[in-house]
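Visitor: for reference, the sequence and a predicted model appear below.
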Amino acid sequence: MPEKKIFTDSGIEIRELYDANSLQGIPPLPPPGEFPFTRGVQPDMYRGKLWTMRQYAGFSTAEESNKRYHYLLSQGVMGLSVAFDLPTQIGYDSDHPLAEGEVGKVGVAIDSLEDMQTLFKGIKLEDVSTSMTINATGFILLSLYVALAKQQGADLKKLTGTIQNDILKEYAARGTYIYPPKPSMRIITDIFEWCSQDLPKWNTISISGYHIREAGSTAVQEIAFTLSNGKAYVKAALEKGLDINVFGKRLSFFFNAHNDLFEEVAKFRAARSMWGRMMKELGATDPKAMMLRFHTQTGGSTLTAQQPLNNIARVTVQTLAAVLGGTQSLHTNGYDEALSLPTEEAARIALRTQQIVAFESGAAGTVDPLAGSYFVESLTKQVEEEAWKLIGKIDAMGGSVSAIEQGFIQDEIARSAYDYQRQIERTEKIIVGVNKFQSTETNTTPGFKIDDSIRQVQSEKLAILRRQRDHAKCDQLLQLLSDKAGSEENIMPTVIEAVEHKCTLGEIADTLREVYGEYK
């Protein structure tokens, strides 16, 4: 009888047995905290400080999201992660015709500084680390956050947090872009430059593999495409004359955690090693500029609407993968997210999952606990080798921007997504409760619903704002922004001044639409 072949989701064959011979050709690894950081970016990892436990939240109005943030902070969340609705993500105010039906649906609606004030009411920005999942309009949301911090009297040098600000993966996998690639890259390097001087502890970008994976990529593709995008951002910043040893320390990454526990751990370890080497080749000499620091979110696309309570087990496995792989912060999905935004109960269980792994499982007790495993070390090497091959192909095309423009990355992701779905349909891959172990019971999990009247509420707030602000000053600042966008001057100081004088997100985005056009 022929031996059964088993493969990871990336197509790497898993042998029946691994032994000492499996480690041939793998040199001894330096300790954690030392280049190339395969074993972790800190010598003591979680013994010194646990990962930041975040819960991604944002829905409806700023008032409703603020209530959820206060609840999560009371339950032990260490950092907030803000989800924005689609109009906010693509630069439309809530009263814009294209916003109809989408206001407050997949995140919170933010139109102006007044919404940002409400969103963080009762929360001192200097005391909390905030991650904002925002890309095309990241420069506007960061400006709103900075304007609010200044109103609170915060020391900008102490503000900590992250904006996702990763536009390349939007073209490749997600779709919430506004401007063409080149002006989008210019905005990103303006953020790098401004933050390096005025907001030094802020992570200026979270180079995201998460959405690449959600779109259907494999683990190998996730790190290959993400690190290639990272390389493109670094090169753009170097061309602007920025110091890699300064901006390199503020680059962060955002990865997915799926169900194949050992491949995911190998992926995280390989990514650290690869980025360390990549940054060294690009000219970094400060070890902190070579460290791959990353946030992880458990896999939304792995959650099933069938038997949704099974998702608690899936999220637990994924949490372990992230922790054993050395993540710096983590969001765990609610078990009901295949059905709707998470209910308060689901968000609490997701947070408790992290706390149980942190305080009861023993997984945080030692650094890189799977190091030296015949299987894990061998798999880490294989994942890294396959990812380097893909990066080589992208480099040969001229880098990520060219590979996206040629459709290479999009085609690779689509092919992997198709193959994965075919495996499920043929039951070559078992998804419990979906293609095996099904149940005839009717799902009774309550969903979280958003009322369409939110658009009216936001529109009324905008009407009042526009009546009460200084029109002449707003017009002057928007014209100044247009002039700066057409020059080589940094746009960030003008955007911050514009939001302080109550220019809206949509007005600022439209001003740049007139200068740069829209990407089709």
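Guide: Good, I have the coordinates. Numbers count the residues shown, from 1 in each chain.

Visitor: every contact and neighbour count from this point should use C-alpha atoms.
Guide: Noted.

Visitor: can you give me the helices for the stretch 51-200 of the chain?
Guide: Secondary structure of the stretch 51-200 of the chain (DSSP state H, counting those that start in this stretch): helices at 62-74, 86-89, 113-119, 138-152, 168-169, 181-198.

Visitor: elements contacting the third one?
Guide: Taking 3 or more Cα pairs under 8 Å, 6 or more residues apart in numbering; DSSP states H and E as contact, the helices and strands that helix 113-119 lies on are helix 62-74, helix 138-152.

Visitor: most packed of the helices of the stretch 51-200 of the chain?
Guide: helix 168-169 (a mean of 28; mean count of other Cα atoms under 10 Å).

Visitor: this protein: strands as residue ranges?
Guide: Assigned by DSSP state E, the chain shows strands spanning 6-7, 13-14, 52-57, 79-83, 129-133, 161-163, 202-203, 205-208, 251-257, 294-298, 329-331.

Visitor: what's the angle between the fourth one and strand 129-133?
Guide: Strand 79-83 runs at 20 degrees relative to strand 129-133, counting by axes from the mean of the first three to the mean of the last three Cα atoms, to 10 degrees.

Visitor: next, the one to line up against it:
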Amino acid sequence: MADNKLFSDFAPQSTQEWIDKITKDLKGADFDRKLVWRTNEGFNVQPFYRLENMDDKAFMNTYPGDYPYVRGNKKDNNNWLVRQDIIVKDVKEANATALDIMNKGVDSIGFVLNWKDLSKEELSTLLDGIFLDCVEINFEKSHGSIELIKNLEAIATEKGIALDKLNGGVSIDINSGFSTVGNFCSSEEDSFKFVKEALVASKALPNFKVIAVGGNLYNNSGSSIVEELGFSLASGAEYLSRMINAGLSVDEVAPKIRFNFATSSKYFMEIAKLRAGRMLWAQIVKAFGASNEEVCKMFVHGETSEWNKTVYDPYVNMLRTQTEAMSAVLGGLDSFTVKPFDSVYAESSVFSERIARNQQLLLKEESHFGQIADPAAGSYYIESLTESIADEAWKLFLAVEEKGGYLAAFKAGFVQETIKATAQKRDLAIATRKENFLGTNQFPNFGEVLETLSEEVLSPEDKTADNAVCKTLKPYRGAQAFEALRNKTDIYAKKNGRPKVMMFPIGNLNMRKARAQFACNFFACAGFDVEDHNGFTSVEEGVKFVTEKNAKIVVICSSDDEYATIAPELFEALKGSATLVVAGAPACADELKAKGIENFINVKSNVLETLKAYQADLGI
């Protein structure tokens, strides 16, 4: 019995046999149209994968910690640093916060300076009591990065800390700055000269990163995963090329670069993105002449995406950030930040920061995600996604290189237009609910009211300078259009009352219930006062009820067959006192339109534009 293989009594089935069985079960439906997923990333995802799909993947023969690092930089674990950012308004207060959160499980700190320059004394106060050889220290939005690096080295030396034990970085990202502003602070030459000087200043700190590659900018501007990765690789290659041309070696530059990626809700693809990214970056660095494979490692800091976060029903953001954190750490990275669920619309509270922190600690300490090297290895699906994402990102990288590199491609508009095209597709998918935002464009919280949302919260982030030489990237959230729609109703309702939308269920019980539920969720997305009913036995009874309720919109919910007679009767009975809407796309739609019934809602409707039109009709 010990020699028997599991399932040896069952005959093996070929891929074609599986396809034949699935095709039969589809009962005539097209296999590709029904089951094959065409992604925004530019490739198809099959409904199933098998061992034979692994045959041509060379990276499958490597081990964790081995070049090209598709399986991770570490040989025997998947550990990462839990990072939390602190906005530095006062150095003493920021220091107290850092000491507090380190006692609560954080081992990576990000001090956000907001372009404030720190003296050595201020930096010393900020770092007081922090064991610099035990905790990663990062500085974001710093003007005086070179002076900061020198002061940090001096403070560490004074404390007797070995400089190779100092981890963290200053995050200089000239390319992202140009991509959001449209120009350089001084000149292009001076900007990259500053990068070189910062690299030289950090030579004594071998594990302290200097250059940041902001892939999160592309993600939060609506890009696909392939675009985020492809443009990030191009930006990283631009830094390598510029610094090598300035007299530094690839061995001096590559270990000083850290990629900052944002993680979206595409769970398996985000796992594959990081695996593909390490593989491609290793090949790029090697092509630049790295002296050894260790130099080819990609260092990654991840954070939860802002693009898919919502203001309405914000606690749902916790679900989003949890799956994002899971996929990021399973994909393998060096550090990760879970942004608090309320960060897109408010200054985060102690509660929201604690929840965000603990989301990672649960994965690390209770789920043990950090203990298994390359936990995604061997999944036919994820291995195939890794290859597909790598292939498409490489094509995009080469397209950018053909245009002269990242900055040349950006000045020519290629980067912006590519991301804009994808973002527009995603916006349409949100408007038509092919891409769902729970609590915003699908299943909203009917009773939620927000009257104080600022224009900043509801609009894209535009930092374009007056002297911009090209179009820029403007980060935004996919839910903003729906949030602006609903907030418009909230503000209107404060003085004018909330417009009433009444369901008019009649006839077939199953159909009326299903369509009433659909219509309730549809109109609640605009913040209307939606009310359902158990069902009317006659048109006369229903009209009396909705008239007493002062309904502005009446949605008839019934079966297609019954619409042909009931809808015209209801339309006549209302006598224009309310707008009549038919829930569904009945075959008799043209006949109903000929009788004056013009409003229909169904699963193919552009929800956003339809609700905007009803708002306009109601004078909102």
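Guide: Perfect, I can see it now. Remember, predicted model here, so these are calculated numbers, not experimental data.

Visitor: now the TM-score, please.
Guide: The TM-score (TM-score structural alignment, normalised by the length of structure 1) is 0.76; 424 aligned residues with a Cα RMSD of 2.6 Å.

Visitor: quick one: which of the helices of the stretch 51-200 of structure 1 is nearest L238 of structure 1?
Guide: Of all the helices of the stretch 51-200 of structure 1, it is helix 181-198 that lies closest to L238 of structure 1, at 9.3 Å by Cα to Cα.

Visitor: picking up where we left off before, can I get the strands of structure 1 in CSV with mean neighbour count and distance to P287 of structure 1?
Guide: Shown next, in CSV, are the strands of structure 1 (neighbours: other Cα atoms under 10 Å; distance: least, Cα to Cα, whole Å):
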stretch, mean neighbour count, distance to P287 of structure 1
strand 6-7, 11, 35
strand 13-14, 13, 34
strand 52-57, 23, 22
strand 79-83, 23, 26
strand 129-133, 20, 24
strand 161-163, 22, 21
strand 202-203, 24, 17
strand 205-208, 27, 19
strand 251-257, 26, 13
strand 294-298, 25, 16
strand 329-331, 24, 20
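
Visitor: save these as TSV, and put in distance to V41 of structure 1 too.
Guide: As requested, those are arranged in TSV below (distance: least, Cα to Cα, whole Å):
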stretch	distance to V41 of structure 1
strand 6-7	29
strand 13-14	28
strand 52-57	15
strand 79-83	20
strand 129-133	19
strand 161-163	18
strand 202-203	16
strand 205-208	17
strand 251-257	12
strand 294-298	10
strand 329-331	13
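
Visitor: would you check the span in structure 2 matched by stretch 293-307 of structure 1?
Guide: Mapped onto structure 2 using TM-score structural alignment, stretch 293-307 of structure 1 covers residues 299-313.

Visitor: returning to that earlier point: A305 of structure 1: which of the strands of structure 1 is closest?
Guide: Closest approach to A305 of structure 1 among the strands of structure 1 (Cα to Cα): strand 294-298, 15.9 Å.

Visitor: name the residues that touch the closest one?
Guide: 206, 210, 252-258, 315, 318-319, 322, 327-333 (Cα atoms under 8 Å, 6 or more residues apart in numbering).

Visitor: go on, stretch 362-370 of structure 1?
Guide: 32, 39-40, 43-47, 50, 320, 323-326, 357-358, 376.

Visitor: any chance of the helices and strands packed on helix 113-119 of structure 1 in TSV, with distance to A236 of structure 1 too?
Guide: Converted to TSV, those look like this (distance: least, Cα to Cα, whole Å):
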stretch	distance to A236 of structure 1
helix 62-74	35
helix 138-152	17
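
Visitor: and of these, who's closest to E497 of structure 1?
Guide: Distance to E497 of structure 1, taken as Cα to Cα, is lowest for helix 138-152 among those, at 8.1 Å.

Visitor: returning to that earlier point: whichever of the contacts of stretch 362-370 of structure 1 end up buried, select them in ChimeraX.
Guide: Buried members of those, defined by 16 or more other Cα atoms under 10 Å, are picked up in ChimeraX with:
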select :32,39,40,45,46,320,323,324,325,326,357,358,376
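
Visitor: how many neighbouring residues does whichever residue in structure 1 pairs up with R426 of structure 2 have?
Guide: Matched to structure 1 by TM-score structural alignment, R426 of structure 2 sits across from Y420. Using other Cα atoms under 10 Å, the number of residues around Y420 of structure 1 comes to 18.

Visitor: check contacts around Y420 of structure 1.
Guide: Neighbour list for Y420 of structure 1: 9, 216 [criterion: Cα under 8 Å, 6+ apart].

Visitor: measure it to K267 of structure 1 for me?
Guide: 18 Å (Cα to Cα, to the nearest Å).

Visitor: need the contact list for Q55 of structure 1.
Guide: 72, 77, 79-81, 330-333, 347, 351.

Visitor: can you check T118 of structure 1 too?
Guide: Here T118 of structure 1 is in contact with 62-63, 66 (criterion: Cα under 8 Å, 6+ apart).

Visitor: could those residues go into JSON lines alongside distance to G447 of structure 1?
Guide: JSON lines is the format used below for the contacts of T118 of structure 1 (distance: Cα to Cα, whole Å):
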{"residue": "A62", "distance to G447 of structure 1": "20"}
{"residue": "E63", "distance to G447 of structure 1": "20"}
{"residue": "N66", "distance to G447 of structure 1": "20"}
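
Visitor: just give me the closest of those to G161 of structure 1.
Guide: Nearest member of the contacts of T118 of structure 1 to G161 of structure 1, counting by Cα to Cα, is N66, at 17.5 Å.

Visitor: could you find the counterpart of the closest one in structure 2?
Guide: Counting by TM-score structural alignment, the partner of N66 of structure 1 is N95.

Visitor: chain neighbours aside, what residue packs nearest to that match?
Guide: Excluding its sequence neighbours, the residue lying closest to N95 of structure 2 (Cα to Cα, 6 or more residues apart in numbering) is L126, at 4.9 Å.

Visitor: same question for W194 of structure 1.
Guide: Nearest one to W194 of structure 1, counting by Cα to Cα, 6+ apart, is M492 at 6.8 Å.

Visitor: what sits against the one you found?
Guide: 139, 143, 190-191, 194.

Visitor: ok, so of those, who is nearest A224 of structure 1?
Guide: I191 (24.6 Å).

Visitor: ok, the match of N66 of structure 1 to F351 of structure 2 distance?
Guide: 19 Å.

Visitor: number of residues surrounding the nearest residue to R174 of structure 1 once chain neighbours are set aside?
Guide: In space, and not counting its chain neighbours, R174 of structure 1 is closest to H211: 6.5 Å by Cα to Cα, 6+ apart. By other Cα under 10 Å, the residues close to H211 of structure 1 number 22.

Visitor: ok, now T440 of structure 1?
Guide: 7.

Visitor: on that earlier part again, E460 of structure 1: which of the strands of structure 1 is closest?
Guide: Nearest of those to E460 of structure 1, taken as Cα to Cα: strand 79-83 at 22.3 Å.
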